[in-house]
Every structure is written in C-alpha cells, then in structure tokens.
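In: Sharing a model that was predicted from the sequence below.
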Amino acid sequence: MAEDLARAGAALLGAELADWRAVAGGDLSTVVRVRLAGGGEAVFKTGPDPRAEADMLRAIAAAGVPAPRVLAASERVLALEALPEDGRGLSAEGWAELGAAVRRLHRATGPGWGWSCDYAFGAVEIPNAPVPDWPAFWAERRLLPSLPALPADLARRLERLAADLGNRLPRDPARSLLHGDLWSGNVLARGGRFTGLIDPACYHGHAEVDLAMLHLFGSPGAAFADGYGPPEPGASARRPIYQLWPALVHVRLFGGGYLGLVARLLDAAGV
C-alpha cells in the first residue's frame, strides 16, 4: 500500500520517484515521505477526501499559520510540501509559538458553524451542515450521532447533556476557524521550534474546541497559554463538554476501552 501510494503521488506530480519511506503514526491514513528524481522531497497521503483536506490546509495557511503547501490533490492522493520536522516535540519556546499560531487561526472566522462539506475520521463521519446556533450544532453534529455506540446508561446521560447545552454553551461565539483535530501528533517541530500543523479536520466553531482537544491527551503548559492568551470566562466548565467529541470518536474507532473516558467527562460535566 505504501509503495503504491508513493508511485501514485509521483505520477500525480508528473515526476519520477527516487526513494520513499513510510511515515509512522497515521492511524487513519497511509503517509509516505518521498525523494523525487532530480531532487526535492514531498509527502503523499491518503484520506477520506484529499481535495477537502487540501482546501483545509489552504485555509490554515491563509490564516497566517504554518501548514504544508498543497502540491496536488486527487480523489485518492494528497501531495504536500515536506515541512522540516525531527519528531522530538516542542520546547517551551515552541509551545509559545504554537499558542500564538493557534490564536491567529482562531481569529480567522467564517460565515456560520460547520464547513462547506462533511468530512470523516476513518469510518466516523463528521457532519458539518449548518444549524441556527452553536449549542444546537454541538448537540446535533457532534454529540448525538454517537448515541448508538454507547451503552444505555451513558447514552441517556449524553442525551441529558445535549438537551441542556443551551444553558452551558454560548449561543453565538465567534465562528473561529478550527483545526478540528489539534493534538501533539498533528503538530510538527524541528529543534524544538514549531514548524506547522498537519492532518486537519477543519470547520468553524467555538475556539475552545481546539484547546479542549489539545489538553485531552496532553498538557501544553504555561508556555502555550502565554502564546495563546487568557481563556474565556467559564472555559473550564465547558472543556469536558468539548472533550466528549474526540472521546466519542475514539470509542467508535477503537472500541470500548474509551468508554471510561466518556464516563469521566460526563462526570466532569455534572450529568
């Protein structure tokens, strides 16, 4: 599969393939880094919709945030600029740079909630059609579609929370451009410095969604907060509500081992 992707990507660029290697860490897509005949490197990847991902990366770049330049996209393959990275993670300075970059991303806004098309995390659909207000979007497009994946007790608690979101979430926060899958694995760095965001699942929504995701499986710390700026009033109470979405996605993709996380987040949300 990886070699087929390398050859398909080279053909998409009209180039000859000199060498390639698979890139580790992709749970939901195949990724290869290639060296092209005559020099130059690129990254090729599969995905649910390479052309949609290309548009998302262009939107991130247009917001002034580092992201791989799109070289070409087809129904099967996305060809990208190979950004510098060494897999060693961010230093404190790099976390501050990431915080400032995410703040720039969130200052870019759209006309409404959602995105121009639906997307997916593997087999899990990401519906993005607009709704009248933000609490309704979070309930109908993010939380409630996962009810069939939950045991009855957790499903009832999730339904209670969804019914009460009008009292818990702002009705009309800024419609920020969201990365949509902001965790450390989608942040590139070299020498501790931030070099770019990859693997987006963009849509427009409350900026706290990205911040909640970033804190779900890690701890960015004070340097990120210094770069991003102070939280909105009430953010800590909303965080578990926003973290439920990636937790539910993990249940649907990887199984019941994540049900405990869902239960803990419902506990934290007080339902």
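Out: Perfect, thanks for sending it.

In: hey, let's count contacts and neighbours off CA atoms from now on
Out: Noted.

In: Where does the most centrally placed residue in the chain fall, secondary structure wise?
Out: Closest to where the C-alpha atoms of the chain average out (C-alpha atoms, centre = their mean) is Asp181, at 1.5 Å. Counting by DSSP states H and E, Asp181 is held by no secondary-structure element, helix or strand.

In: and what of Pro170?
Out: Assigning secondary structure by DSSP H and E places Pro170 outside every helix and strand.

In: contacting residues around it?
Out: If a contact means C-alpha atoms under 8 Å, 6 or more residues apart in numbering, then Pro170 has Trp134, Pro135 as its contacts.

In: sorry, back to before: tell me if I'm right that the residue nearest to the centre of the chain and Met213 touch.
Out: Yes. Under the criterion of C-alpha atoms under 8 Å, Asp181 lies in contact with Met213, with a separation of 7.0 Å.

In: Residues in contact with the longest helix along the chain: which ones?
Out: The longest helix of the chain (DSSP state H) is helix 235-254. With contacts defined as C-alpha under 8 Å, 6+ apart, helix 235-254 is touched by 121-124, 142-143, 146, 149, 168-169, 208-209, 212-213, 216, 257-259, 261-262, 265-266, 268-269.

In: same deal with stretch 41-51?
Out: With contacts defined as C-alpha under 8 Å, 6+ apart, stretch 41-51 is touched by 5-6, 9, 28-36, 73-82, 119-122.

In: Please narrow the residues you listed to those residing in strands.
Out: Per DSSP state E, strands hold the following members of the contacts of stretch 41-51: 31-36, 73, 78-81, 119-121.

In: For PyMOL, write a command that selects the buried ones of these.
Out: Restricted to buried positions by 16 or more other C-alpha atoms under 10 Å, the PyMOL selection for the ones in strands among the contacts of stretch 41-51 reads:
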select buried, resi 31+32+33+34+35+36+73+78+79+80+81+119+121
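
In: okay if I get the ones in strands among the contacts of stretch 41-51 as a markdown table plus distance to Arg21?
Out: Conversion of those to a markdown table gives the following (distance: C-alpha to C-alpha, whole Å):
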| residue | distance to Arg21 |
| --- | --- |
| Val31 | 9 |
| Val32 | 6 |
| Arg33 | 6 |
| Val34 | 6 |
| Arg35 | 9 |
| Leu36 | 12 |
| Ala73 | 20 |
| Leu78 | 16 |
| Ala79 | 15 |
| Leu80 | 15 |
| Glu81 | 15 |
| Tyr119 | 27 |
| Ala120 | 26 |
| Phe121 | 24 |
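
In: Now do the strands in the stretch 51-200 of the chain.
Out: 70-73, 78-81, 119-121, 124-126, 176-178, 187-190, 193-197 (DSSP state E, counting those that start in this stretch).

In: Comparison target, given below:
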Amino acid sequence: MKTFVKRGDAAVLRAEAEGLLMLAMTNTIRVPRVFELHEDRLVLEWLDFAQPDAGFGERFGRALAALHAIPFDEPFGWLADNFIGATPQVNTRSEDWPTFWRESRLHPMLARLRDPELAKAVGAAIDAIPSLFQDGYEPRASLIHGDLWSGNWGMLADGTPVIYDPCVSYSDAEADVAMMELFGSPPTGFRQGYGSPQAGYARRKHLYQLYHLLNHAVLFGGGYRQQSLRCAEALADLQRRG
C-alpha cells in the first residue's frame, strides 16, 4: 500500500493526526487515513488527486455542510492546543463565542506582533468584536477544519471531495468558510451545496480572516502585514459606523 510520510515536530504531527481522526469519525467528508504516528513521522494514506470537475464545488459544499451540521455539546475550543501552520494555536475552552475568539485567537496573535501600528489597529479591532454580534447571531459549536484555504482541499479521481492538514477546533462554522474566501474563493457551485450565508456574515468574516492574516504576517511578513492592517482597520470602522 502506498503511503505518504510527514516528518516534523512530534507535537505538530500528533495534533494533525488527532484532527484527522476526529474528522474521519464524523463520516461526513473524506480525509487521509492515519496509519502510524511516531515521534518523528506521521504515516498517512496516499491520495491520488484529479482536476476538480464541474460538480465538485456543490459536492464539496454538501460534505462540508454535513460536517458543520453535526451538533456538539461542547464549549468552544479543543481538547488541547494545536498548530495553525507553524504557529501554536490556543484552544482554551469557553462557553461564549466572542470571548473565545478574542482570548484564544486574536489576543495570542496580538502578543506575537512586534509592529506598534499594526498592534494598535488589532487592539481596536478586538474592541469592535461585540458590535459584530449585536444582531443576535449566536453560533453553536461545530467541528471545523480550521485552515481551509485552497491548498488544503482537493478532489479524488472518483470525484470525492477531500480535506487535509487540519487544525481542528469546536468553533463557529463560518470561520471555515471565511478562510475559504480569504486566499482565493470556494469552487464554483460551493454555495449551492453548502447553503447561503447567514445575515451578518459579510461583516463577521473579516473578524475570522484577520486571525489568518495575522498568522501570515507573523510567519512571513511582507504584504501580509498591510493586508492585516487593512482588515483590522475595516473592523474598527464597522464599529464606528454601527
């Protein structure tokens, strides 16, 4: 049997394996099977990908919606901290979603910044969080992939959608969709399968995207710093405009 071997830090590999196993247990969307986990390597199922066909987006949308629709009677967060790329991801549990996103997502990124202008803008964006939920939106805890950019999904030769390289948590499902829209866009037909966005999503998605932009700014710098600044300033402006 052909396998794919990932090597790296033991904690990173363990977190990925745990995420893949949890996603697989939902029986909603395909992920690589975990065969072996060692201190220095993770042995996964080898998957052969094909060019997405015309119906892929809708199938992908249905599968992701099925994952997100599973009810979990859990606080937001996860069983342990994990990793968003190479950055440690805090998963301290909270019953309140805005509190979780502030304390376990944006504050840890803010602490990593060494850019006073950007840090000030992020602080203002954090202050704006309550205004994004004044419409009564109250997400429930869904199991999310956590890093669902276009490089972390694909289509198998039989047309099956597959996702990989997760950093799972119990979170607002909108956070996965917002990431899909950050560096590119979901495949054509995705919304037909997944469903229409809820009221207020167009505002909230910037909050979820800011986390990923800040992570890229911390890891890579460059243009991600300016993108993070624009996103943070836009969130603060949304609060000012009401």
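Out: Now that the structure is in, tell me what you want to look at. Treat the numbers as computed from the prediction; the structure is a model and nothing was measured.

In: ok, back up a step: which part of the second structure lines up with the longest helix of the first structure?
Out: On the second structure, the counterpart of helix 235-254 of the first structure by TM-score structural alignment is residues 201-220.

In: average offset between the matching stretch and the first structure?
Out: Following the fit onto the first structure, the mean deviation recorded for stretch 201-220 of the second structure is 0.7 Å by mean C-alpha distance after the TM-score superposition for the first structure.

In: Can you point out the buried residues in that stretch?
Out: Residues of stretch 201-220 of the second structure classed as buried by neighbour count (16+ other C-alpha under 10 Å): 201, 204-218.

In: follow-up on the earlier one: out of the contacts of helix 235-254 of the first structure, which end up buried?
Out: Burial of these was assessed by neighbour count (16+ other C-alpha under 10 Å); the buried members are 121, 142-143, 146, 149, 169, 208-209, 212-213, 216, 258-259, 261-262, 265-266, 269.

In: How is Pro230 of the first structure assigned, secondary-structure-wise?
Out: When classified by DSSP: H, G, I helix; E, B strand; the rest coil, Pro230 of the first structure comes out as coil.

In: For Asp210 of the first structure, see how far away it is.
Out: From Pro230 of the first structure across to Asp210 of the first structure, the span is 15 Å (C-alpha to C-alpha, to the nearest Å).

In: looking at it, Ser116 of the first structure is touching Ala129, isn't it?
Out: Yes. Counting by C-alpha under 8 Å, Ser116 of the first structure touches Ala129, with 7.5 Å between them.

In: got the contact list for the alignment partner in the second structure of the residue nearest to the centre of the first structure?
Out: Asp181 of the first structure maps onto Asp147 in the second structure when the alignment is built from TM-score structural alignment. When the contact criterion is C-alpha under 8 Å, 6+ apart, the partners of Asp147 of the second structure are Ile84, Asp165, Pro166, Cys167, Asp176, Met179.

In: ok, and those in the first structure?
Out: Cross-checking the contacts of Asp147 of the second structure against the first structure gives Asp165, Pro166, Cys167, Asp176, Met179 as conserved contacts, using both residues aligned by TM-score structural alignment, their matches' C-alpha atoms under 8 Å.

In: Show me what His106 of the first structure aligns to in the second structure.
Out: Applying TM-score structural alignment, one finds that His106 of the first structure aligns to His68 in the second structure.

In: What's the match for Ala52 of the first structure in the second structure?
Out: Structural alignment places Ala52 of the first structure opposite Ala15 in the second structure (criterion: TM-score structural alignment).

In: From Leu106 of the second structure, how far out is the residue nearest to Leu235 of the second structure when sequence neighbours are not counted?
Out: Beyond its immediate neighbours in the sequence, the residue positioned closest to Leu235 of the second structure (C-alpha to C-alpha, 6 or more residues apart in numbering) is Ala125, lying 5.3 Å away. Applying C-alpha to C-alpha, one obtains 9 Å for the distance of Ala125 of the second structure from Leu106 of the second structure.

In: Nearest to Trp97 of the second structure among the contacts of Asp147 of the second structure?
Out: In terms of C-alpha to C-alpha, no member of those lies closer to Trp97 of the second structure than Asp176, at 14.8 Å.

In: Does the closest one touch Leu148 like I think?
Out: Yes. Using C-alpha under 8 Å, Asp176 of the second structure makes contact with Leu148 at a distance of 5.9 Å.

In: Near the residue nearest to Leu90 of the first structure when sequence neighbours are not counted, how many other residues are there?
Out: Here the nearest residue to Leu90 of the first structure in space, its sequence neighbours aside, is Gly192; by C-alpha to C-alpha, 6+ apart that works out to 4.2 Å. For Gly192 of the first structure, the count of nearby residues is 18 (other C-alpha atoms under 10 Å).

In: what do we get in the first structure for Ser94 of the second structure?
Out: Looks like Ser94 of the second structure aligns to Val131 there (TM-score structural alignment).

In: how many other residues sit next to the nearest residue to its match once chain neighbours are set aside?
Out: Across the structure, with C-alpha to C-alpha, 6+ apart as the measure, the residue nearest Val131 of the first structure apart from its sequence neighbours is Phe137 (5.7 Å). For Phe137 of the first structure, the number of neighbouring residues by other C-alpha under 10 Å comes to 21.

In: cool, Phe4 of the second structure as well?
Out: Number of residues near Phe4 of the second structure (other C-alpha under 10 Å) recorded here: 13.

In: so what corresponds to it in the first structure?
Out: Structural alignment (TM-score structural alignment) places Phe4 of the second structure against Val43 in the first structure.

In: The residue nearest to its match when sequence neighbours are not counted and Ser184 of the first structure: what is the separation?
Out: If the residues on either side of it in the chain are set aside, Val43 of the first structure comes closest to Arg33, at 4.5 Å by C-alpha to C-alpha, 6+ apart. For Arg33 of the first structure, the distance to Ser184 of the first structure under the criterion C-alpha to C-alpha works out to 20 Å.
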